[in-house]
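S.K.: Predicted model follows, preceded by the sequence.
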Amino acid sequence: MTEVRVPAGWPATPEAARAEQDRLRPLVDLVGPGPTAPRLVAGLDVAYAEDGDRLAAAVVVLDAASLTVVDAAVAVGRVAFGYVPGLFAFRELPALLDALDRLTAPPDLLVCDGHGLAHPRRFGLACHLGVLTGLPAIGVGKTPLTGTWDPPASPRGSWSDLRDGADTVGRVLRTRDGVKPVFVSVGHRMGLDNATDQVLALSPDYRLPETTRAADRMCRQALAGQVGRVSPR
């Protein structure tokens, strides 16, 4: 692991960050359809130290067929932006981009622990990462940031629309029978039907996709000083 460097010109104020979101939002592709059979899928997650001043970002690449890890990288550093609702991505993006740059197996799809279109400003982490990298991206959130919905039916694979006013911004998806749903939204270069299918394929045994579970483990271990560069297995 090496210390993350915040890019020159990174927004330092909420006003500058919102202006950057406004500049990039028109570049988002919400139609896709995106890869229907990706070979390599990356999970991205960030963990914070107890003092909230340092973070570890992990990107773990899985073989989509076997769900085994083929590549991974972590980056640690200080948060790049203050805590402002709706602007959380600006805290995490420098570290996530740093980790992505260190991969040797470029992924076909990014699965973010967070949101894409289902965001108060319609430009969540998955949208921001997708636009900056050019890669197809989706967001899978544990809890919603915005919108209303009806509970989906109990069986795995059931879903309901996540709505923000008159617009559908994502899906409330049941990945396990009778278990709390997850909140799926398009980030970039993906369609919502395809995003839903990919999340189900990546979640054969647990509520959260295996991509998210693997990245969560790695970033927590990184904060504890247990990992650096992780070899494929």
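M.R.: That came in fine, so what should we check first?

S.K.: Could you use CA atoms for every contact and neighbour count after this?
M.R.: Noted.

S.K.: Using the three-state scheme, assign Leu55.
M.R.: Reduced to three states with DSSP: H, G, I helix; E, B strand; the rest coil, the structure at Leu55 is strand.

S.K.: ok, structure two:
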Amino acid sequence: MTVEEAIQLQLRMAHLVEHRAPEGFEPKVAAGLDVAYTSDRFIATAVCVDIATLDIVDSAVHHGVADFPYVPGLFSFRELPALLPALAKLRVTPDVLVCDGQGLAHPRRFGLACHIGVQTGLPSIGVSKQALGQYEAPGPHRGDWKPLVDNGETVGRALRTQHGVKPVFVSIGHRIDLDTATELTLKLSPRYRLPETTRAADHLGREVLAGRVGVQDVRD
């Protein structure tokens, strides 16, 4: 797929994003997703976390060679082919996906969290360390937030997950609303800036890359 074809696909698929959670949505298991790189090789990790206890209940890894270049705004075309096989190897089906990246906070309103949500049909959110758009600094307390705005449209929230710590940037991916995404992010971030799902997926990827955990140990 060329860069222009990828952009056109995003534009066509953006209207498929659902901005509401399913009726009676009470997620029990969240899956954190991450991709670590060494040159063009990747390790994609999916780690399921019990939302109530934050215990890890399942994990899986997929590795290979990236076949799409890094292009700003087209992150999902590089990472989705790595993440979908990792998700498919899980024995536990997550209720919601938590991406280390953007959802609606994207130039074409179709970031990684939207793309993987639409592709899988699972509710998804994006929790990013970087802002796409403008925002005022939220208050200093955990749970304080301010709208994240791009071209006059609210696309997410700058959310303070810990007192006095830099905010994260929450946006919906698919089949979820912004209030629910905010609440879920806070539940998953009781001690640190980033959600435990993101931390666990990132940690597993680093352990595999460093050779401290073999891919065969996490169902490759």
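M.R.: Thanks, I have the structure now. The shown structure was predicted, so the numbers you read here are calculated from the model rather than taken from an experiment.

S.K.: so where do the strands sit in structure 1?
M.R.: 40-48, 54-63, 69-78, 109-112, 137-141, 159-164, 167-173, 182-188 (DSSP state E).

S.K.: Turn these into JSON lines, columns for distance to Thr148 of structure 1 and mean neighbour count.
M.R.: As requested, the strands of structure 1 are arranged in JSON lines below (distance: least, Cα to Cα, whole Å; neighbours: other Cα atoms under 10 Å):
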{"stretch": "strand 40-48", "distance to Thr148 of structure 1": "25", "mean neighbour count": "25"}
{"stretch": "strand 54-63", "distance to Thr148 of structure 1": "30", "mean neighbour count": "28"}
{"stretch": "strand 69-78", "distance to Thr148 of structure 1": "34", "mean neighbour count": "24"}
{"stretch": "strand 109-112", "distance to Thr148 of structure 1": "21", "mean neighbour count": "28"}
{"stretch": "strand 137-141", "distance to Thr148 of structure 1": "14", "mean neighbour count": "30"}
{"stretch": "strand 159-164", "distance to Thr148 of structure 1": "5", "mean neighbour count": "20"}
{"stretch": "strand 167-173", "distance to Thr148 of structure 1": "10", "mean neighbour count": "23"}
{"stretch": "strand 182-188", "distance to Thr148 of structure 1": "11", "mean neighbour count": "31"}
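
S.K.: And for the corresponding residue of structure 1 for Arg108 of structure 2, the neighbour number?
M.R.: When the structures are aligned by TM-score structural alignment, the residue of structure 1 matched to Arg108 of structure 2 is Arg121. As a burial measure, Arg121 of structure 1 scores 15 neighbours (other Cα atoms under 10 Å).

S.K.: Quick one: residues contacting Arg121 of structure 1.
M.R.: Under the criterion of Cα atoms under 8 Å, 6 or more residues apart in numbering, the contact list for Arg121 of structure 1 reads Gly86.

S.K.: Near Thr38 of structure 2, how many other residues are there?
M.R.: Burial of Thr38 of structure 2, expressed as a neighbour count using other Cα under 10 Å, amounts to 9.

S.K.: Name the nearest residue to it, sequence neighbours excluded.
M.R.: On the basis of Cα to Cα, 6 or more residues apart in numbering, the spatially nearest residue to Thr38 of structure 2 that is not a chain neighbour turns out to be Leu209, at 7.9 Å.

S.K.: Counterpart of that neighbour over in structure 1?
M.R.: Counting by TM-score structural alignment, which is the criterion used here, Leu209 of structure 2 corresponds to Leu223 in structure 1.

S.K.: Compile the strands of structure 1 into a markdown table and extend it with columns for distance to Gly130 of structure 1.
M.R.: A markdown table is the format used below for the strands of structure 1 (distance: least, Cα to Cα, whole Å):
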| stretch | distance to Gly130 of structure 1 |
| --- | --- |
| strand 40-48 | 12 |
| strand 54-63 | 14 |
| strand 69-78 | 18 |
| strand 109-112 | 8 |
| strand 137-141 | 5 |
| strand 159-164 | 21 |
| strand 167-173 | 16 |
| strand 182-188 | 5 |
